[in-house]
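Peer 1: How does the following fold in three dimensions:
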Amino acid sequence: MVDILAFPRQLSGFLWPMADDALPSSGPTIRRDVTVVAGLWVLGLMLLLAAEANLGLFLFLNIVAVSAAALHSLASSTLIPGVLNRKRPFLRYMAKCFLLLLLAMVPVGCLALLLTSNKDESSVFAFVNSLFQFLFTAPLSWVLYRRRARGQEAIEGLKQELGQSEATLELLRSQINPHFLFNALNTLYGTALQENGERTAQGIQMLGDMMRFMLHENHQPRILLARELDYLRNYVELQSLRIATSPGISIDTALDEVPLGSSIAPMLLIPFVENAFKHGISLQHKSWIKVSLHVTDNRLYFDVYNSIHPKSEATLPDETSGLGLANVRQRLALLYPGRHELVIRQTLGEYFVHLTLEL
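Peer 2: The predicted structure is shown next:
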């Protein structure tokens, strides 16, 4: 026995299949489109009334506008999402629109017949309306939906990349901070062994200032460049305490005053200086470090120049060697893309770093 109710259900499944994997439609977007169409419709009615247009043309444009709004809303919410994950989605979508508009010719023709009381005229109205919707409204709805879908995918991709960048920055910061703290504590320990007096107290005070900086300002996206230089000066002075009794070591710094209000990403300069102290100082050989910084036309120029010494075979390899420089390279790429230039050169006895940065 044939189930009479089966055909409507099958037709409904063809026109409006479930599309769980399709891009979700945007209710506010559809409402906005319908509102625009309604506004244009009202404007057209006012112009027709002002021009005292023919009644038949007046009714036809009303039917076309209402049909276009209804088809666009249905296409954006149901018809297009239902075919996106299938083969030849556009052809499937147009086939559904064709069948839907074919079926809609009957109620549209009846409506036109009620309004015009002319059977031939109403049939023409219904046919021309369906033809217009199929050739214009249906393709336009497809183009608008796909354009919005690509825009939404781009936004989601940017959100994901931003989340990954923020996570990477947090990881880099977590690597830099403990690495430096252990070095600073070792410096204080060595100083305390030499003498238990003013130098130790001075070192502890500077370390406290630096730890406050790291706790309160290091996690901000940008800080004043003057604060970054204060931290850099404290670091150099703290390291200088360790080598104060070694006459063969020279430390020269030329850190110019920077413009008020200039800002920079925190902990961006210190890894270069830390690397210079780590690899450029030897208590057995003559060593030197030169650090300079100046700002011109909102462009920062930073140079670190230091001696290097060959390691003896008995020296154990340092697993953290180069960690700070690798981190700062990644941070520069993330935070200042296309706005920095980093040049690093090394010879048998010298190491040179030059950083140019647009603030």
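
Peer 1: Only C-alpha atoms from now on, for both contacts and neighbour counts.
Peer 2: Noted.

Peer 1: Can you check my assumption that Arg86 lies in a strand?
Peer 2: No - secondary structure of Arg86 (DSSP: H, G, I helix; E, B strand; the rest coil): coil, not part of a strand.

Peer 1: can you tell me which residues contact it?
Peer 2: Arg86 makes contact with no residue under the criterion CA atoms under 8 Å, 6 or more residues apart in numbering.

Peer 1: and the gap between it and Arg92?
Peer 2: Using CA to CA, to the nearest Å, one obtains 8 Å as the distance from Arg86 to Arg92.

Peer 1: do Leu334 as well
Peer 2: Relative to Arg92, and taking CA to CA, Leu334 is found at 44 Å.

Peer 1: ok, now Trp288?
Peer 2: Plainly put, Trp288 is 75 Å away from Arg92 if you go by CA to CA.

Peer 1: Please apply the same query to Leu162.
Peer 2: Separation of Leu162 from Arg92 (CA to CA): 37 Å.

Peer 1: Compare Leu334 and Arg92 (neighbour count), which wins?
Peer 2: Neighbours were counted for Leu334 and for Arg92 using other CA atoms under 10 Å; Arg92 has more, 19 against 15.

Peer 1: That one: which element?
Peer 2: helix 89-116 (DSSP states H and E).

Peer 1: Likewise for Ser250?
Peer 2: Counting by DSSP H and E, the element that carries Ser250 is strand 249-255.

Peer 1: ok, now Leu300?
Peer 2: If you go by DSSP H and E, Leu300 is part of strand 299-307.

Peer 1: Give me the helices and strands touching that strand, please.
Peer 2: Other elements packing on strand 299-307 under the criterion 3 or more CA pairs under 8 Å, 6 or more residues apart in numbering; DSSP states H and E are helix 270-280, strand 287-296, strand 350-358.

Peer 1: next up, for comparison:
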Amino acid sequence: MNIKDLNKIEFWAASFIYGCAVLMLISNGSSAYTEVPKEFKDAYIEYSYLSNYFLPELFRYSILYFSFLMLNFCCLPPLYRKVDIGFNTAILLATYLISGLVISITRTYTQTYLLSQYPDIDDAYTQIFFKGFTYSAWLVLLICIYVALKKLLIYFTDNKEDSTQHRMKLEIVFGMAFWFVGVLLWLAAGVGFDVIICWTMVVIAGIFTTIYSIYYIIPTVSSVVNPSRTFYGKITIIAFLTGIPVGLVGALIGSRGELFIIINLFHIPAQLAISAPLAWYIYRNRNATEQEIFTLKKELGKSDASLGFLKSQINPHFLFNALNTLYGTALQENAERTGEGIQKLGDMMRFMLQENMQDKISLSRDIDYLNNYIALQKLRTSLSVDIIISTEIEEDFSSLQIAPMLLIPFVENAFKHGISLQSPSHIKVTLQTKGHTLYFDVNNSIHLKADGDPEKLQSGIGLPNVKQRLELLYPKKHELIIRESAKEFFVHLTLNLA
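Peer 2: Alright, predicted model coming up:
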């Protein structure tokens, strides 16, 4: 998240709210606000719209606006970074004192009628000023928490981790930021403490309901006949059950028993009309997005894998080695073996150019390619008695299908790193099926490449690629175990082809 863009949004949003508040003050000049309020009449105190309402409220809105700008943009960010702590702490205290003083003075004008309720005028001003600085302390505290939540939000947004816990934390931070923005707006509007309590309890309950629905309720009801009806039924029960502790906590904090009923009058409709539809929308939208991303990754992975296999197979190095093998065989043997080698090579090339481009092919065709590759490699190593190549591959695979070129990379890797014409070598390939489950094992010796060999530092052919394809094409339907010792390399793949 770009912090400069966020700062611009915050500045213009705060300026817009401030401008709207000033316009409302001006428009109130022709409304009932020009009449003498009941409190002033009862206290027999003279009332002036300009001095007892317009100017005090204008100063109060202005100090709230400039305090937010000062703390949010100038003071708190460097304080959280521990930069110029003394200077920025002084600015923080000065902002608190100035805002407290301005708010207290404006209260002496907007609530002049309170002066008559105290026996001593000095005591009255002390109480009014004390409440003004208390209001200012809450304001500064809320802005500090808002900036902290904003930093957390930026951190979680910039963090590319895609775990459930990370997303849940990010959504909680979003919810708390929404709550604090609401509290700031309520404070700016000058509402009573009971309104803030009600807002707090309803929003916190809404955050809980929304997140709990997204991660626990909706996934469990998605497979039922009527998921929306089941979901709303559960949300209704949760709304009524959570209404009890939410109402009790709010009533205890506000020290008013009637807050229990008032909070629930807002809590239950809010969960049913706002939290539940919001959770349903977020889940469906996120699920569709994740499915689309998964499909795109899957298609991209298949395309990249196919291209990678073609590049690894149809390249001068491979063709040169294959032709050299056939040429050497032609010199040492009769044309029958040479023709056999050429035929197998042709079958492999045809497979790569045609069937390799399909999403799935019959397992028997993929095994044909595997057998052709092994047979072609045996031609190259048949004259060495120290090289043992054994295969145990079933021939009956019924109608099983598999994504092409998933098995061959492990065999290619075995021949690349497991064969040495100068040292004893072995490769064993085993493939079996049971029902819809395929069991595939490759075991080979390991020989270090010579220092001058350009492939010495290269990894196995296509192994990272095939791991990625397995994750994309067979998620939670495969188990890949790779073990390596000083002299042997072992691969075990269990694959559910259902």
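
Peer 1: now what about the strand holding Ser250 of the first structure, what contacts it?
Peer 2: Contacts of strand 249-255 of the first structure with the rest of the structure, by CA under 8 Å, 6+ apart, involve 229, 240, 243, 281-283, 286-294.

Peer 1: State the pair within the residues you listed that is farthest apart.
Peer 2: With CA to CA as the measure, no two of those lie farther apart than Leu283 and His294, at 30.3 Å.

Peer 1: more neighbours, these two?
Peer 2: Taking neighbours as other CA under 10 Å, Leu283 of the first structure and His294 compare with His294 leading, 15 against 12.

Peer 1: how about the more buried one, what's its match in the second structure?
Peer 2: Alignment note (TM-score structural alignment): His294 of the first structure maps to Gln432 of the second structure.

Peer 1: Could you do Glu121 of the first structure as well?
Peer 2: Checking with TM-score structural alignment, Glu121 of the first structure has no match.

Peer 1: Run through the residues that contact Glu121 of the first structure.
Peer 2: Listed by CA under 8 Å, 6+ apart, the contact set of Glu121 of the first structure reads Ala112, Leu113.

Peer 1: Report the secondary structure state of it.
Peer 2: Applying three-state DSSP: Glu121 of the first structure is helix.

Peer 1: cool, and Met405 of the second structure?
Peer 2: Following three-state DSSP, the label given to Met405 of the second structure is coil.

Peer 1: and it, how many residues sit next to it?
Peer 2: For Met405 of the second structure, using other CA under 10 Å, the count is 25.

Peer 1: Next, find the distance separating the aligned residue in the first structure for it from Val343 of the first structure.
Peer 2: The alignment partner of Met405 of the second structure in the first structure, by TM-score structural alignment, is Met267. As judged by CA to CA, Met267 of the first structure and Val343 of the first structure stand 19 Å apart.

Peer 1: Point out the other helices and strands that the helix ranked longest in the first structure packs with.
Peer 2: Across the first structure, the helix with the greatest residue count (assigned by DSSP state H) is helix 138-194. When contacts are defined as 3+ CA pairs under 8 Å, 6+ apart, helix 138-194 of the first structure sits against helix 55-74, helix 89-116, helix 198-216, helix 225-242, helix 323-335.

Peer 1: orientation of that helix relative to helix 198-216 in degrees?
Peer 2: Angle, helix 138-194 of the first structure to helix 198-216, by axes from the mean of the first three to the mean of the last three CA atoms, to 10 degrees: 170 degrees.

Peer 1: can you list the residues that contact stretch 305-313 of the first structure?
Peer 2: Residues outside stretch 305-313 of the first structure that contact it (CA under 8 Å, 6+ apart): 276, 279-282, 287-291, 348-353.

Peer 1: do that again at 10 Å, thanks
Peer 2: By CA atoms under 10 Å, 6 or more residues apart in numbering, the surrounding residues in contact with stretch 305-313 of the first structure are 250-252, 272-273, 275-282, 284-292, 317, 344-354.

Peer 1: In the first structure, what residue corresponds to Thr289 of the second structure?
Peer 2: Checking TM-score structural alignment: Thr289 of the second structure goes with Glu156.

Peer 1: And that match, how close does it get to Leu49 of the first structure?
Peer 2: For Glu156 of the first structure, the distance to Leu49 of the first structure (CA to CA) stands at 47 Å.

Peer 1: And for Pro89 of the first structure?
Peer 2: Pro89 of the first structure is 42 Å from Leu49 of the first structure, by CA to CA.

Peer 1: Over to Pro8 of the first structure?
Peer 2: Remark: distance between Pro8 of the first structure and Leu49 of the first structure (CA to CA) = 41 Å.

Peer 1: Who are the contact partners of Phe266 of the second structure?
Peer 2: Phe266 of the second structure makes contacts with Cys198, Trp199, Met201, Val202, Gly243, as judged by CA under 10 Å, 6+ apart.

Peer 1: Is it located within a strand, as I assumed?
Peer 2: No - assignment of Phe266 of the second structure by three-state DSSP gives helix, placing it outside any strand.

Peer 1: helices and strands around the helix or strand that contains Ala94 of the second structure, which ones?
Peer 2: If you go by DSSP H and E, Ala94 of the second structure is part of helix 85-110. Where contact means 3 or more CA pairs under 10 Å, 6 or more residues apart in numbering; DSSP states H and E, helix 85-110 of the second structure is packed against helix 55-69, helix 76-80, helix 121-158.

Peer 1: okay if I get those as CSV plus mean neighbour count?
Peer 2: Formatted as CSV, those follow (neighbours: other CA atoms under 10 Å):
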stretch, mean neighbour count
helix 55-69, 20
helix 76-80, 17
helix 121-158, 17
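
Peer 1: so which of those comes closest to Thr437 of the second structure?
Peer 2: Nearest of those (CA to CA): helix 121-158, 40.7 Å.

Peer 1: could you check the angle helix 55-69 makes with that closest one?
Peer 2: If you take the same axes, to 10 degrees, helix 121-158 of the second structure sits at 40 degrees to helix 55-69.

Peer 1: name the helices or strands packed onto helix 121-158 of the second structure?
Peer 2: Looks like helix 121-158 of the second structure contacts helix 3-27, helix 55-69, helix 76-80, helix 85-110, helix 164-189 (3+ CA pairs under 10 Å, 6+ apart).

Peer 1: how does it look with 7 Å?
Peer 2: On a contact count with 3 or more CA pairs under 7 Å, 6 or more residues apart in numbering; DSSP states H and E, helix 121-158 of the second structure meets helix 85-110, helix 164-189.

Peer 1: The first structure: which residue goes with Pro56 of the second structure?
Peer 2: When the first structure is aligned by TM-score structural alignment, Pro56 of the second structure is left unaligned.

Peer 1: count of neighbours near the nearest residue to Pro56 of the second structure once chain neighbours are set aside?
Peer 2: Once flanking residues are discounted, Pro56 of the second structure sits nearest to Thr106: 4.6 Å by CA to CA, 6 or more residues apart in numbering. By other CA under 10 Å, the residues close to Thr106 of the second structure number 24.
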